[in-house]
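Just the structure for this:
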Amino acid sequence: MLNSIFNWFERIYPPTELAKNPHPPQGVKDFYIYFLTQFRWGLAAKMALVAVGATIDAMIPVFLGQLVELTTNGTPGNVFATHGMMLLAFALVILARPASFILSALLQFHTIFPPMMARTRWQSHWHVVRQSWSYFQRDFAGRIANKIMETGNSLVDSAMQVIDSVWYMIIFLIVAITVLAEVEPIFIVPLLIWLVAYAAIMVFFLPRIARRSKENSDARSVVTGRIVDCYTNIQTLKTFASSKFEDEYVAGSVKSHTKVLHRLMREFTQMWSLLYVINALLMVGAGYMAIIFWNNGDLSPGKLATIIPFIWQTVNISGWILDVASGVFRDIGNVQDGMDTIARPITMLDDEDAPELEAENTQIEFNQVHFAYDSDKVKDKPRVIENLNLTIKAGEKIGLIGRSGAGKSTLVNLLLRLFDAQAGEIKIDGHRIDHVTQDSLRRAIGFVSQDTSLLHRSVGENIKYGRPYASDADMIAAAKQAKIHDVILGLEDENGNKGYDARVGERGVKLSGGQRQRIAIARVLLKDAPILILDEATSALDSEVEAAIQEQLQHLMTNKTVIAIAHRLSTIAAMDRLLVMDQGRIVEEGTHEELLKANGHYASLWRRQSGGFANMEGADPAIPSS
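Take a look at the predicted model:
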């Protein structure tokens, strides 16, 4: 029975539902409204129940005053006969309090709190994960994740606290002032004076607490980001014996966070000190007035028993409300800080009516393409791609060659639409790639990069990532083609999962570079997309394994349009056409033999090969951080 009640309340709001507009707005007020309106009816019911509870609580001193009047003026023996109905009404009202509390708890802890927190985090993640690649290049992954988790928690906490405490106090004070106006209007004066002072404290300190809390949240996120960065790159930390440097790096952020936290705590100390002063003045002033009125015969014992508890309840509630209100403003500061990260507009949205890309012939065209990193922030930024014109026929195999920084990987990133060109257009089968959906574009492209990272999931899930609903038989066939099947069968993780069920660790850290690259190749083999991009796809493999996989890649390239980047020129010498890039331009093109006869840039690189490698170290330069 009890579980059925819980289930009913818990099924009202699904936790992973998207809003009609799935992109959270900027601005704290709009950000709150965006999430809270999704739970409007639950919140309205919660407010109604809190109002009922506050009204009952505010009536307790009235009941107490009436009982004092009965015991003072009534005749023992006939109280129930003369006042039975009134006493029954008092009892029913008081018994309604736990009923309102139980319903309020069911709404808050089962209908609103868990799904609102889950939905806030889910919708924030849904929006953030669709940001451009450069968005993630400019921040710590741990910091972004921390913002999403903390913002969801702070938003829900602050909303619930406003209803449970601030709304409660508003209703309580309305009832209290109304009752005091009926009992003895003069006692409204000290209460109103206290309310003005109380409001002044809140108006002065709470915005300051919100600002300090935003600073604190940001400083805390920096600590989290630096710590996560250490753990993510633990191998580099260990191999470079940089523990002392890393200690100083993290300790610096911890010290900065502590300074910010101290500034926040100063605001709390000053605020609470003033509250205790005005509370003491209210108690002494109202109490002294009550005694004077009673002593002069102007106040009955029943009224005295009503007024004093009202004042005492107000003082007790004030501390609770201020604590909650400061927490709310602290949460608002956290939400504002998180919102700056979460609600940032997506710079590469699909057009509303963008069609799916139907890649059939897979001819690729670059027409007068210009591109520079961060050109929106820095004017006259040097271009990485300069007036690029290139046509790759359907089914043609292209090899890209060039020194580090020539623009090879940038060209690939533009084709994948990880960035948008500042000028020119890129087409596949005559369709501009910025006019079709990004998902359909990337489904048409199989990509193996030189920096292979895997998801912290099972080997099988990583291979099937390109085609999630592929059969296990197809998955195993792809692994065998990539010469990794036998290795996979010998894997076992710390939880006892074996073979294709074994987890590979964060970014595939439990596997060697060659094993990660072979799994990535298996993933692309299984995906079987019509366009294939190989960016140093075999750079982490030994010669024997590379030779075996090259045979499979040759098979995979059949009837596909291929772009292959390699510093090991011998791996792409047999391509249909080789393109030599320098400073964002194509400076030479032709077959291997034609370029050797031309005795130009390519021939120079070929002659300088030593053991199969060109004298070109590294890859395209990293994207500048902001």
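
C-alpha from now on. contacts and neighbour counts both.
OK.

which one's the longest helix in the chain?
helix 243-295 (DSSP state H).

list the buried ones in stretch 83-100?
Using 16 or more other CA atoms under 10 Å as the burial criterion, the residues of stretch 83-100 that qualify are 87, 90, 93-94, 97, 100.

Now the second one, please; I'll put the structures next to each other:
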Amino acid sequence: MFRFFENLIKPFPSTVPTQPPNRLLAFCRHYTRGMEAPLILMTILTAALAILEVALFGFLGELVDWLSVKNPETLLQEEGATLLGMGFLLLVGLPLIVLLHAAIVHQALLGNFPMQIRWMAHRYLLRQSMSFYQNDFAGRIATKVMQTSLAVREAVMKLLDVMVYVVIYFAAMLVLIAQADLRLMLPLVVWLMLYACLQYYFIPKLKKVATRQADARSSMTGRIVDSYTNIATVKLFSHSKRESDYAKESMDEFLGTVYQQMRLATGLNASVHALNYALVFSVTAMSIWLWMESAITVGAIAIAVSLSLRLNGMAQWIMWEVSALFENIGTVNDGMTTLSQPLEVTDAPDAKDLLVTNGELRFDQVCFHYGQQGGVIDDLNLHIKPGEKVGLVGRSGAGKSTLVNLLLRFHDLAEGRVLIDGQDIKTVTQDSLRAQIGMVSQDTSLLHRSVRDNILYGHPDATEEQMIAAAKFAEAHEFIQGLTDAEGRTGYDAQVGERGVKLSGGQRQRIAIARVLLKNAAILLLDEATSALDSEIEAAIQHSLTKLMEGKTVIAIAHRLSTIAAMDRLIVLDDGNVVEQGTHQELVASGGIYAQLWAHQSGGFIGVEA
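All right, here's what the predicted structure looks like:
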């Protein structure tokens, strides 16, 4: 039975996630698609429970009247059918409705609802641009996904479950009391108006504090995660106290919002209690007065007083549920600012897969900047022939890495085109573009998974033999066999730690090279590919890289000019423009920027400018 309800909602729908709206109701509606049937059924069952519970109080009043006026010997004969019906409702009907309601809520909604939101939000965020992640904490973004998914679930379910229950219950209560005497409604109506005024005063303040609290919580988490992620840097500079103070600053800000929230909660709690006690007093007093006037029966008094006592208990629950509703709305508002940001780099509606036949690259009048007035790259033209090996040279900030990022379409151009075999990269899908490009960068980042998982990331369908061959090719197989982790896993099954922290820089670099070797893409980008290797290992891998480059179009960036001197052509960039190009010998002979860089090298690296 449980499995049936658990399968009512698909937690991992296959639909492609689209940009969520940035308006509250539309945002919540966006993430409830596919859950309409369980939510509507839950609401109907909630309304039925509210009506039947109030009906029980009505029956209680009738029962009191029967016991007051009817003959015990004839009671069952006269009212036996009604008593049997109410007994069936109590023992069978209501438990079945409660079971069905609980199954819908617990099996169908509580787990699947937020999981579907996390799944859709995560897939959408994976398509965000590099700059999106560069402008925020990774931990903060992750916290937003987790917080917002739960907050949307709570906001929607409290609105459709709790609020429907309260409205139906109160309306049925008024109808029942009005049947005894309309004057008995007066204390309830006055209580409702004053209760609404209290909510109107306190709830918006609680919502405002909740929004600030959600942002403070995610910032606090982001700062803590940032310290843990960069723990080596923290320890290297002996900045444990500095990091503690950095985290304490955000913790203190979060705690300030908690204090504000609790002050409002105390005021609301005390006010609602006072109002509830006044309701019980006024209903009891009016009931006695009306009974003394012979306007109502003892059963009506029992109904009115019982319902007022029930409302007294419910009011506390309603208060916290309404507060929680608006607190979750505040959290949704906060998360919405992150999750609903539009994608900066998108595929064209009619984008096709990139087809690489030769590997010809062309940068045609390319202009790009990172938001500054001046361009990082301004009207750049560059043609790289199929299978040509090109080295990019230039001082720091010349635009070398930017040029590579534009080829990978991590950013869109301000003007111009980048063509691969005559195909504008804006007209092809991003996934197919990057599938045809292999890259080894200076900042090698490994996934917090096994060595095997990291290498196979380049080609998930590769065989064990192909994976080991790539590792041997990258001079990595020998050290991998000696790896072990805290769980006792060894070799290719050993975990590398977050960002590969358990490995040395050279080991990470060799695994990254093995990953690209396994990918075997038609275009190869090397951004300081051997920078983390010692001379002996570099010499061994340089031979492997030379073999890897065979038949591929290659762009290599290196500050150690000796590693790219043998390239077919060297391109010298300065302020985003091609200022020189030619072979190593030609550029040294010309006496330009490259010749100066070569002359000023210290230990084989580009040194400080003269």
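
which residue numbers in the second structure go with the longest helix of the first structure?
Helix 243-295 of the first structure corresponds to residues 240-292 in the second structure, going by TM-score structural alignment.

And residue 513 of the first structure, what's its match in the second structure?
Counting by TM-score structural alignment, residue 513 of the first structure corresponds to residue 505 in the second structure.

ok, now residue 561 of the first structure?
Taking TM-score structural alignment, the alignment pairs residue 561 of the first structure with residue 553 from the second structure.

That match reaches residue 356, doesn't it?
No - contact between residue 553 of the second structure and residue 356 fails when scored by CA atoms under 8 Å: they sit 10.9 Å apart.

Are there residues contacting both of these two? Which ones?
Common neighbours of residue 553 of the second structure and residue 356 (criterion: CA atoms under 8 Å, 6 or more residues apart in numbering): residue 522.

which one of the two has more residues nearby?
residue 553 (23 against 17; other CA atoms under 10 Å).

does residue 122 of the first structure really touch residue 19, like I thought?
No - the criterion here is CA under 8 Å, and residue 122 of the first structure misses it with residue 19 at 10.9 Å.

More neighbours: which of those two?
With neighbours defined as other CA under 10 Å, residue 122 of the first structure and residue 19 compare such that residue 122 has more, 20 against 14.

give me the element the residue mapped onto residue 465 of the second structure from the first structure is part of.
Alignment note: residue 465 of the second structure maps to residue 473 in the first structure; criterion TM-score structural alignment. If you go by DSSP states H and E, residue 473 of the first structure is part of helix 472-481.

mean deviation of that helix from the second structure?
Taken over the aligned residues, the distance from helix 472-481 of the first structure to the second structure averages 0.5 Å (mean CA distance after the TM-score superposition for the first structure).

So which elements touch that helix?
Applying 3 or more CA pairs under 8 Å, 6 or more residues apart in numbering; DSSP states H and E, we find helix 472-481 of the first structure packed against helix 459-463, helix 485-489, helix 513-527.

Where in the second structure does whichever helix or strand comes after the last one align, residue-wise?
Scanning the chain past helix 513-527 of the first structure towards its C-terminal end, the next helix or strand to appear is strand 531-535 (assignment: DSSP H and E). Strand 531-535 of the first structure lines up with residues 523-527 of the second structure when matched by TM-score structural alignment.

ok, now stretch 119-138 of the first structure?
The aligned range for stretch 119-138 of the first structure is 116-135, by TM-score structural alignment.

so how far is the matching stretch off the chain centroid?
Mean-position distance between stretch 116-135 of the second structure and its chain equals 7 Å (CA atoms, centre = their mean, to the nearest Å).

re earlier: just the helices and strands packed on helix 472-481 of the first structure: most buried one?
Greatest average neighbour count among these goes to helix 513-527 (a mean of 25), per mean count of other CA atoms under 10 Å.

Packing partners of that one?
If you count contacts as 3+ CA pairs under 8 Å, 6+ apart, helix 513-527 of the first structure packs onto strand 445-448, helix 459-463, helix 472-481.
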